[in-house]
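Colleague: Quick one, what's the 3D model for this:
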Amino acid sequence: MTSAMGAVGILAGGGPLPAKVAEAAHAQGRPVFILGFDGFAEPDVIGPWPHEMVRLGAAGHMLSLLRQHGCTDLVLIGPIRRPSLRSLRPDTEGARILTRLGRALFAGDDGLLAALVRILAQEGFAVRGAHEFLSHAVAQPGVLGTVQPDALAHADIRRGIDVVQALGRMDIGQGCVVQNGLVLAVEAMEGTDRMIARSGECHQPGEGGVLVKLLKPGQEKRADMPTIGPITVRTAHAAGLRGIAFEAAHTLMTDKDACILEADKAGIFLLAVDPDHFQP
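Modeller: The predicted structure follows:
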């Protein structure tokens, strides 16, 4: 069903990235249609583009709209809180998809999203990663900005990589905060920014901690890639952190230039790392 002339359907959660994917697809000459999820997608972000707001449980309506607008490729982008089964109120097609999801409904986020990607492919759509459209939003290994991590920060990053990879194998979260070898916080359902704020309550004397944000081992890269933005940088600074390390080539930056500007202003480092080859 994939065609170079087909429209790109964007299944939009919160934040600015749905519009950035739309801009990039439009620049490639592709028609764009956005499905904004009620309670998550931001009207001001998706408003300039052809769009409809839909309930998460209205899968039949979603598929119908995507086909009506000639969508062949789909991008899932933007944070969404996992709803309870009771609150979903699925339509007939939604109930069928829930049945097809089966045990994945009770898995972690990656298990659920990977199953959803498979189902969308079975429905005839090509599911694309946001990074395929936003190549400029990912960073190659190295320091971004003017602040350099020192040896202690490198040791905390290595510790954080080990912790996040262990969490990821259990499909729990993508991030943690480490200070002087001590794990201050790990990410679960609350999301990165709330985890960072919580780490500030556990701040220890001495140099500030480091946020480490990585793709889960074996994660489906077409959904829920790690994301950082200027708000992440400001939240890290407010929590007393000294830097952010994130996975090179596999982390979306909502606004790379603004992230670097905020980090330099706050005096914290931004470091894109290859977790499989990082040595302190």
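Colleague: going forward, measure contacts and count neighbours with C-alpha atoms only.
Modeller: Noted.
Colleague: Which stretches in the stretch 101-250 of the chain count as strands?
Modeller: Under the criterion DSSP state E, counting those that start in this stretch, the stretch 101-250 of the chain contains strands at 126-128, 142-144, 175-179, 182-186, 210-213, 227-228, 243-247.
Colleague: The fourth one relative to strand 175-179, how many degrees between them?
Modeller: Following axes from the mean of the first three to the mean of the last three C-alpha atoms, to 10 degrees, one obtains 150 degrees for the angle between strand 182-186 and strand 175-179.
Colleague: Show me what strand 182-186 is packed up against.
Modeller: Packed against strand 182-186 by the contact rule (3 or more C-alpha pairs under 8 Å, 6 or more residues apart in numbering; DSSP states H and E) you find strand 175-179, helix 192-200.
Colleague: how about 6 Å then?
Modeller: Where contact means 3 or more C-alpha pairs under 6 Å, 6 or more residues apart in numbering; DSSP states H and E, strand 182-186 is packed against strand 175-179.
Colleague: relative to strand 243-247, how tilted is the strand it packs on?
Modeller: Counting by the same axes, to 10 degrees, strand 175-179 lies at 140 degrees to strand 243-247.
Colleague: by contact count, what packs against strand 175-179?
Modeller: Applying 3+ C-alpha pairs under 6 Å, 6+ apart, one finds that strand 175-179 makes contact with strand 182-186, strand 210-213.
Colleague: Counting neighbours, which bits of stretch 262-277 end up buried?
Modeller: For stretch 262-277, a neighbour-count test (16 or more other C-alpha atoms under 10 Å) marks 262-264, 266-275 as buried.
Colleague: let's see this one next to it:
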Amino acid sequence: MTRERDGVSDPVPPRAERPGGETSRKLGIVAGGGKLPRRVVDRCLSEGRPFFVFVIENAAEPGLFDDVPHMPIRLGAAGAYLKRAKEEGIQDLVMVGPVTRPSLPAMRPDATALKVLTRIGARALGDDGLLRAVIGYFEREHGWRIVGVDTLLTDMSPEPGQLGAHAPDAGALSDVARGQEVLAALAKADVGQAVVVQEGLVLGVEAIEGTDSLIARCAGLRREGAGGVLVKFAKQGQEMRADRPTLGPRTVEGARDAGLSGIAVEARRTLLVDRERMVEIADAAGMFLVAVDPSADA
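Modeller: You can find the predicted model right below:
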């Protein structure tokens, strides 16, 4: 058996059945931006798992799913999306890839979306609250099992420790600890997963703009001295099935260009897309890249 992509046929490995027959359950992939959604598709292809991709307009990369079963969806067009999901016999659902949350008018919700948003109510004030409410709705009303991308791509979250050739010095470690404190405080307000700290000063906090834009903004705010540190951790109590912290080579390049001295991520909970390339960029720039266990003793 072969599959064809970009005009090249390559063999599909035999199905690797997980315990409980997981690969027989049809997976709905709600695809946002970046390459990670395609990695989930390729994993399904390699395992012979049935799947269908819902491609979020203005978020997913154009053409990335042209060779597989898919349907473009508008965030506010919930009725059409739910109808197709039922027709496809979706059993499990994964949400993967960043999506910029639009305003309500820009979303143009249909009758089904308005019904869902009305049920959610005040819980939708923050990103995590919205995701929790939407996931709860899917599970209660439609019987889908929502799964995290980490259950499908099991080799992308680092264990604690130094990932590249360079280690943070005492000052950088102090900034990492300061960043953790700030993120822990912000978690109560359901705001952001990342912060940039330089010599104890908070240069910027991630909001709706995303991590890469945060880094670019902080480039012009750096003071003389040590370069500063990007700290990216999951919010405490975060709904990890839909919004797991994710970094890739572009973020490392942005940190390099902004003059940062390194990046600290949360061990076992942050997804690193193309880790080898991330380490290569960091090493060449003299930056450190570390995974931190927040539960470890200081």
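Colleague: Now render the strands of the stretch 101-250 of the first structure as a markdown table, adding mean neighbour count.
Modeller: Output for these, formatted as a markdown table (neighbours: other C-alpha atoms under 10 Å):
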| stretch | mean neighbour count |
| --- | --- |
| strand 126-128 | 21 |
| strand 142-144 | 17 |
| strand 175-179 | 29 |
| strand 182-186 | 20 |
| strand 210-213 | 30 |
| strand 227-228 | 22 |
| strand 243-247 | 26 |
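Colleague: and the ones you listed as a markdown table, adding distance to residue 253 of the first structure?
Modeller: Formatted as a markdown table, the strands of the stretch 101-250 of the first structure follow (distance: least, C-alpha to C-alpha, whole Å):
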| stretch | distance to residue 253 of the first structure |
| --- | --- |
| strand 126-128 | 17 |
| strand 142-144 | 12 |
| strand 175-179 | 15 |
| strand 182-186 | 21 |
| strand 210-213 | 12 |
| strand 227-228 | 5 |
| strand 243-247 | 10 |
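Colleague: that older thread, could you dump the helices and strands packed on strand 175-179 of the first structure to a markdown table with distance to residue 96 of the first structure?
Modeller: Supplementary listing: these in a markdown table, determined by distance: least, C-alpha to C-alpha, whole Å:
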| stretch | distance to residue 96 of the first structure |
| --- | --- |
| strand 182-186 | 35 |
| strand 210-213 | 35 |
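Colleague: With the first structure overlaid, how far apart is the longest helix belonging to the second structure on average?
Modeller: Determined from DSSP state H, the single longest helix within the second structure is helix 170-187. Its aligned residues in the first structure lie a mean 0.9 Å from helix 170-187 of the second structure after superposition (mean C-alpha distance after the TM-score superposition for the first structure).
Colleague: what stretch of the first structure does that helix fall on?
Modeller: Under TM-score structural alignment, helix 170-187 of the second structure corresponds to residues 151-168 of the first structure.
Colleague: Let me know the secondary structure of residue 4 of the second structure.
Modeller: strand (DSSP: H, G, I helix; E, B strand; the rest coil).
Colleague: Excluding sequence neighbours, find me the nearest residue to it.
Modeller: Excluding the flanking residues, the one nearest residue 4 of the second structure by C-alpha to C-alpha, 6 or more residues apart in numbering is residue 10, at 6.4 Å.
Colleague: Would you double-check that that neighbour falls in a helix?
Modeller: No - Residue 10 of the second structure is assigned strand when assessed by three-state DSSP, not a helix.
Colleague: What degree of burial does it show, as a neighbour count?
Modeller: When neighbours are defined as other C-alpha atoms under 10 Å, residue 10 of the second structure has 11 of them.
Colleague: Now the corresponding residue of the second structure for residue 183 of the first structure: closest residue in space that isn't a chain neighbour?
Modeller: Matched across to the second structure, residue 183 of the first structure falls on residue 202, judged by TM-score structural alignment. The shortest distance from residue 202 of the second structure to any non-neighbouring residue, by C-alpha to C-alpha, 6+ apart, is to residue 196 (6.0 Å).
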